[in-house]
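**Student:** take a look and give me a structure for this.
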Amino acid sequence: MKTSVSTLRIVIVAPENLSPGPDMDAELLEEADRSRSLRIGLLEGGYNIVAVLPSDIYLPERIAQIQPDLIIVDAESQARDTLEHVVMATRDARRPIVLFTNEEDPTHMREAIAAGVTGYVVQGLAAERVKPVLDVAMARFQVEEGLRRELADARSQLGERKIIERAKGLLMTRHGLNEDAAYARLRKTAMDKGLKMADLAQRLIDASELLG
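**Tutor:** This next block holds a predicted model:
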């Protein structure tokens, strides 16, 4: 996901009614200040804020419709429900998630990272820090996705090798071939039919199971 700042489409998930007011207590005032600094930093950084969404049961559907490049969670303290909604919304289509919060609990931080949060920022947010934080989060997400793809490819290759080995065993048993000859027959047949060896091997296994 190589996207420039000018085209990076950001969705903010935030609680409602975080506008500073005379009756706001100290904790809410601190959260309102953080929220204001975050938005200033995004605007100064040239980011494209495509939507500000509440954390509710409709969040997964809205995120699926918007297809943002990055999700920012502007969360009140103890906002576990908010984070759960966001994680559910990105379960099938992973995206970088950056959490800005006043929650300093290390347990909550570990839970957030384990759930898929790419960046976790606690308090003290100055507007000029927003862009560096998001740059790091995007870079980390890209590295993690690369590792995830490599692991998936390795597992797929291992699975294919097991299938091919099993098909080779069937040929060796039924046709009295040695291992090299069985492999050569599989390879040639796959090439002749324009198939991957693993696909041909799976067909052979399926046919063997069907015929007994």
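**Student:** hey, let's count contacts and neighbours off CA atoms from now on
**Tutor:** Fine.
**Student:** how far away from the center of its chain is the longest helix anywhere in the chain?
**Tutor:** In the chain, with assignment by DSSP state H, the single longest helix is helix 130-175. Once both centres are worked out by C-alpha atoms, centre = their mean, to the nearest Å, helix 130-175 turns out to sit 15 Å from its chain's centre.
**Student:** next helix or strand past it?
**Tutor:** Elements were assigned by DSSP states H and E; along the chain past helix 130-175, the next helix or strand is helix 179-193.
**Student:** which secondary structure elements does that following helix sit against?
**Tutor:** Under the contact definition 3 or more C-alpha pairs under 8 Å, 6 or more residues apart in numbering; DSSP states H and E, helix 179-193 sits against helix 130-175, helix 197-211.
**Student:** for the comparison step, fold the sequence that follows:
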Amino acid sequence: MLRVLIVDESQERALDLCQGVAAAGHLVAAVLPDAAELAKRVQEIQPDAVLINTDSPSRDTLEHLATLDRDYPRPVIVFSGDDDESIIRRAMRAGVAAYVVDGLVPERVESLMKVAVARFEEFQSLRKERDDAERKLSDRIAVDRAKGILMKARGLTEDEAYHALRKLAMERGRRIGEVAQDVIESAKLLIG
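**Tutor:** Purely as a prediction, here's the structure:
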């Protein structure tokens, strides 16, 4: 069972969406009339997913969705009557997992939520892989720079410099990239 936050400016449509969520076996955590302060509300309410029903997502709504995706990522489904390709693309870039055109059919909520959650989880996995790869590259660059500093300052070979960094990292219980960055920062202080 998922806790779902619903955003809809129309109370009547929100009620239909609430019924669709309940019929799918999920819990409606809250209903908001608009996406203003969406990230803040998600932080407070802690829903598992967000469903937005709108005639057309406004620029403000898309900005709120981008902030949500950056700060408190959640699966987001947008039901909209607007099939403008540029709006759909902006919504997807803002972190929307599913964009459904031509309104809401309450009977389809469950399958749409499954698709949105699966797509969200896959995207989060890809994002984590990208972040890990960027961190590893950054660490590798820092290690190479720190090795160069140690080789020059202490007259070490490349292997000796690497082993000195590795030993220091193990002694401090930190990643070698973090220790290398400390060496670089220390060298900046000493050299100027």
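**Student:** before we move on, the earlier item: dump the helices and strands packed on helix 179-193 of structure 1 into CSV; add distance to Asp105 of structure 1 as well.
**Tutor:** Below are those laid out as CSV (distance: least, C-alpha to C-alpha, whole Å):
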stretch, distance to Asp105 of structure 1
helix 130-175, 20
helix 197-211, 49
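**Student:** between the ones you listed, which gets nearest to Ala79 of structure 1?
**Tutor:** Distances from Ala79 of structure 1 to each of these were compared by C-alpha to C-alpha, and the smallest falls on helix 130-175, at 20.1 Å.
**Student:** what span of structure 2 is that closest one aligned with?
**Tutor:** Structural correspondence for helix 130-175 of structure 1: residues 109-154 of structure 2, per TM-score structural alignment.
**Student:** average offset between the matching stretch and structure 1?
**Tutor:** Once the two models are superposed, stretch 109-154 of structure 2 sits on average 0.7 Å from its counterpart in structure 1 (mean C-alpha distance after the TM-score superposition for structure 1).
**Student:** now for Met170 of structure 2, how many residues are close by?
**Tutor:** Here the number of neighbours of Met170 of structure 2 (other C-alpha atoms under 10 Å) works out to 13.
**Student:** same question for the one 5 residues further on.
**Tutor:** Counted with other C-alpha under 10 Å, the burial measure for Arg175 of structure 2 works out to 14 neighbours.
**Student:** next: Ala32 of structure 1.
**Tutor:** Neighbours of Ala32 of structure 1 using other C-alpha under 10 Å come to 20.
**Student:** same for whichever strand or helix holds it, what does it pack against?
**Tutor:** When elements are defined using DSSP H and E, Ala32 of structure 1 is found to belong to helix 26-44. In this structure, helix 26-44 of structure 1 makes packing contacts with helix 130-175, judged by 3+ C-alpha pairs under 8 Å, 6+ apart.
**Student:** what's the helix it packs on packed up against?
**Tutor:** Helices and strands touching helix 130-175 of structure 1, as assessed by 3+ C-alpha pairs under 8 Å, 6+ apart, comprise helix 26-44, strand 97-101, strand 119-122, helix 179-193, helix 197-211.
**Student:** ok, residues contacting the last one?
**Tutor:** When contacts are taken as C-alpha atoms under 8 Å, 6 or more residues apart in numbering, the neighbours of helix 197-211 of structure 1 outside the stretch itself are 160-161, 163-164, 166-168, 170, 186-187, 190.
**Student:** got it, and the third one?
**Tutor:** Contacts to strand 119-122 of structure 1, defined as C-alpha under 8 Å, 6+ apart, come from residues 97-104, 109, 112-113, 133-134, 136-137.
**Student:** selecting buried members of those in ChimeraX, what would you type?
**Tutor:** Only the buried entries of the contacts of strand 119-122 of structure 1 go into this ChimeraX selection, using 16 or more other C-alpha atoms under 10 Å:
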select :97,98,99,100,101,102,103,109,112,134,137
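**Student:** closest to Arg39 of structure 1 out of the contacts of strand 119-122 of structure 1?
**Tutor:** Lowest distance from Arg39 of structure 1 to those (C-alpha to C-alpha) belongs to Phe100, with 11.4 Å.
**Student:** and Arg91 of structure 1, which of the helices and strands packed on helix 179-193 of structure 1 is closest to it?
**Tutor:** For Arg91 of structure 1, the closest of those is helix 130-175, at 13.6 Å, according to C-alpha to C-alpha.
**Student:** so what's the spatially most central residue of structure 1 up against?
**Tutor:** With distances taken as C-alpha atoms, centre = their mean, structure 1 has Arg94 as the residue nearest its mean C-alpha position (2.7 Å). Arg94 of structure 1 makes contact with no residue under the criterion C-alpha under 8 Å, 6+ apart.
**Student:** how much space separates it from Asp153 of structure 1?
**Tutor:** Arg94 of structure 1 sits 17 Å away from Asp153 of structure 1 when distances are taken as C-alpha to C-alpha, to the nearest Å.
**Student:** buried subset of the contacts of helix 197-211 of structure 1?
**Tutor:** Burial by neighbour count, judged by 16+ other C-alpha under 10 Å, picks out 160, 163-164, 166-168, 170, 186-187, 190 from the contacts of helix 197-211 of structure 1.
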